[in-house]
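Asker: Sequence and predicted structure, then a few things I'm wondering about:
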Amino acid sequence: MSFYSIYIAFNQDPEVPPLELGNIMEPAPIPFSFDTTGWKVLFVVLVVLCVYLLYRLYLNFKHNQYRRDAVAEIVALNQDAKLPELEFITKSVFILKRTALQSYPRESVASLQGNDWIAFLDKTKRDVNFSKYKQDIANAVYCETFNNTNFNKEEFFKMSLKWIKNHA
């Protein structure tokens, strides 16, 4: 027995009958409806948010078009079995340079050549090692000669592809 019930038992007047409260009166249930103003505001906010997200996705898609184009070009170069290594290297380096000009400041990229260009490629993307092919690139691009039998076209292609996809 609780303290409150003991208090009531001692202090209740014996001549007054105990209080009968009866059944609890519950209000009628509120019907659920989407017709209220809050739902309309929420709907408008969600629509605006979805439109904004779609717009941002579209801008991102358009911004990365140069990557998709470069990937398609370098894949086409790799699939051309008749293309000699000299042209493959020259065209690949041209694609890499054009791609770099799209995403890095022109002042810092356009003037790069030779060892500085190779160092830039290695510095801007980890897990690539263009300096391994430094001499082959220099001979192909600047001297228009190629005489290395140890050149791994597939590895150079994969490095170029990785750099284009993940450079920035």
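Answerer: Perfect, I can see it now.
Asker: From now on I want contacts and neighbour counts done on CA atoms only, so please keep to that.
Answerer: Will do.
Asker: Tell me the spacing between the residue nearest in space to the middle of the chain and residue 54.
Answerer: The residue lying closest to the centre of the chain (CA atoms, centre = their mean) is residue 60, at 8.9 Å. If you measure residue 60 against residue 54 using CA to CA, to the nearest Å, the figure is 10 Å.
Asker: Equivalent analysis for residue 41, please.
Answerer: Spatial separation of residue 41 from residue 54 under the definition CA to CA is 20 Å.
Asker: before we move on, what about residue 119?
Answerer: The span separating residue 119 from residue 54 equals 38 Å under the rule CA to CA.
Asker: quick one, helices of this protein?
Answerer: With DSSP state H, the ranges of helices along the chain come out as 3-11, 37-63, 65-79, 85-103, 106-109, 114-124, 134-138, 153-166.
Asker: the more surrounded of residue 119 and residue 54?
Answerer: Neighbour tally, residue 119 and residue 54, criterion other CA atoms under 10 Å: the higher count belongs to residue 119, 16 against 12.
Asker: if you skip the residues just before and after it, what's nearest to the more buried one?
Answerer: Residue nearest to residue 119 in three dimensions, not counting chain neighbours: residue 131, with 7.0 Å by CA to CA, 6 or more residues apart in numbering.
Asker: adding another structure so you can compare the two:
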Amino acid sequence: MSRALLVPPDSSGQLKPLQELPLPEAVSYAPHTIGWVFVAVVLLAALGVAIWFGRRRHEKQRYRRAALIELESIEASLASTHADREQRANALAAVPRLIKRTALVIAPREQVAALTGGEWLAFLQRTRGRFDARSGALLALASYAPPEVVAGISDSDAAALIGHTRDWIEHHHVEV
């Protein structure tokens, strides 16, 4: 069947004056009332404030990221199969120094610098640390014992000390 047979012929000419229906105008995305402009300004301001606070928080946590990188370096030094006793002792002795330096960033020097022994352990526990008597003794041993004694710390004790240190660096908080 051809297409010509399906379309009826306009023999009377009545269809010629008809025109195509006009399409409606495109809808504008611009707000039509001042209220939507106000909402947009408030949302943009809120977004700007959120970005500002996020960047500020990121900058304030820079010391934490640096401490974690240094702790990973210490951990890699301990895990090295080529590590001798002196290198092991130096790596373990670096852990208490790292904790003290990190604490000096977050709390006033007058409060933290002179802390030792039980007071230091109490400070670490108060600032959300999981240091117990055993890990506190390991910290004191790593800080003050001769290198040959520090090198004798067992692998499991060293791993526990590294774990407690990582947890404290990631989660500590000092009330100001």
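Answerer: Nice, I can see it. Owing to the predicted nature of the structure, the values given are computational and were not obtained by experimental measurement.
Asker: What's the match for residue 33 of the second structure in the first structure?
Answerer: In the first structure, residue 33 of the second structure lines up with residue 36, judged by TM-score structural alignment.
Asker: again with residue 105 of the second structure
Answerer: Matched to the first structure by TM-score structural alignment, residue 105 of the second structure sits across from residue 102.
Asker: Contact partners for that match?
Answerer: With contacts defined as CA atoms under 8 Å, 6 or more residues apart in numbering, the neighbours of residue 102 of the first structure are residue 66.
Asker: could you redo the last one with a cut-off of 6 Å?
Answerer: Contact analysis of residue 102 of the first structure by CA atoms under 6 Å, 6 or more residues apart in numbering lists nothing.
Asker: Quick check: the gap between it and residue 164 of the first structure.
Answerer: Relative to residue 164 of the first structure, residue 102 of the first structure is positioned 11 Å away (criterion: CA to CA).
Asker: same question, residue 90 of the first structure
Answerer: Taking CA to CA as the criterion, residue 90 of the first structure is separated from residue 164 of the first structure by 16 Å.
Asker: Likewise for residue 31 of the first structure?
Answerer: Taking CA to CA, one finds residue 31 of the first structure at 58 Å from residue 164 of the first structure.
Asker: Compare neighbour counts for the two and give me the winner.
Answerer: residue 164 (22 against 5).
Asker: which residue packs closest to the aligned residue in the first structure for residue 117 of the second structure, ignoring adjacent ones?
Answerer: In the first structure, the residue matched to residue 117 of the second structure (TM-score structural alignment) is residue 114. Nearest-residue entry for residue 114 of the first structure: residue 138, 6.5 Å, with adjacent residues in sequence omitted and distances by CA to CA, 6+ apart.
Asker: Trace that neighbour over to the second structure, please.
Answerer: So residue 138 of the first structure corresponds to residue 140, using TM-score structural alignment.
Asker: Can you give me the neighbour number for its match?
Answerer: Under the neighbour criterion other CA under 10 Å, residue 140 of the second structure is assigned a count of 18.
Asker: Check the gap between it and residue 89 of the second structure for me.
Answerer: Taken as CA to CA, the spacing of residue 140 of the second structure relative to residue 89 of the second structure amounts to 13 Å.
Asker: swap in residue 153 of the second structure?
Answerer: Here residue 153 of the second structure is placed at a distance of 9 Å from residue 89 of the second structure (CA to CA).
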